[in-house]
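>>> Quick one, fold the following:
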Amino acid sequence: MAVTSAPIKVDVATDQLISHAAHFLGKAKKDLVEVAVREYIEAHRTEINDGIRAALSRLDGSSASAVSLLADVPVDQLDEYGGMPDAD
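Next up, the predicted model:
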């Protein structure tokens, strides 16, 4: 299976840092970014897992809790934005 890639956007200053580091390390920019992101995620795995647990604790199986989590709007404020349709 062919490996596909997806573009990412960074500001000019960050792109320059990536370019310089890649050049002096003798790596392709994409390889440097891949390793850097994987190392960053591994270094912050506890924080990421804590965020996942906090998000899951807000879900109760209802559509309202899912919309609340995705929209970052408290469940009790959903009616102010049109509410949730009645279940059939």
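>>> Every contact and neighbour count from this point should use C-alpha atoms.
Will do.
>>> Quick check: the residue nearest to the spatial centre of the chain vs R38, distance?
Computing the C-alpha centroid of the chain and ranking residues by CA atoms, centre = their mean puts I48 first, at 9.6 Å. Computed with CA to CA, to the nearest Å, the distance linking I48 and R38 is 13 Å.
>>> before we move on, what about R58?
28 Å.
>>> Tell me which of the two has more neighbours.
R58 (14 against 11; other CA atoms under 10 Å).
>>> Second chain to compare with the first, below:
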Amino acid sequence: MAAAVTPIKVDSATDQLISHAAHFLGRSKKSIVDDAIREYIENHRVEIQEAVGSALRQLDGSTASSVALLTGMSRDELDETGGFVE
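Got it, this is the predicted structure:
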């Protein structure tokens, strides 16, 4: 199965850096961005895993825990605004 191609948006300064790197390395812009993203994720894998673990620990299956995680509000703050009936 072929991979889907999804456009991403970067500011003009970043696009210029990508273009220069691609030109001087004799590669496509797509190749430069793909490698850069993969390298970034690999270099930050521990941080990403910790953030995922933290999010999972906050979720208890309730609507309130999902809303708290998505909004950044505490459960107490949600209760103050009316809370949730599960």
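>>> TM-score of the superposition?
The TM-score (TM-score structural alignment, normalised by the length of the second structure) is 0.88; 86 aligned residues with a CA RMSD of 1.5 Å.
>>> follow-up on the earlier one: disregarding flanking residues, what is the spatial nearest neighbour of the residue nearest to the centre of the first structure?
Once flanking residues are discounted, I48 of the first structure sits nearest to I41: 7.9 Å by CA to CA, 6 or more residues apart in numbering.
>>> how deep is the equivalent of the one you found over in the second structure tucked in, by neighbour count?
Mapped onto the second structure by TM-score structural alignment, I41 of the first structure lines up with I41. Residues near I41 of the second structure, counting by other CA under 10 Å, number 13.
>>> which stretches of the first structure form helices?
For the first structure, the helices defined by DSSP state H cover 12-25, 29-43, 45-57, 63-71.
>>> quick one: contacts of the last one?
Defining contact as CA atoms under 8 Å, 6 or more residues apart in numbering, one finds that helix 63-71 of the first structure is touched by 55, 58-59, 73-75, 78, 84.
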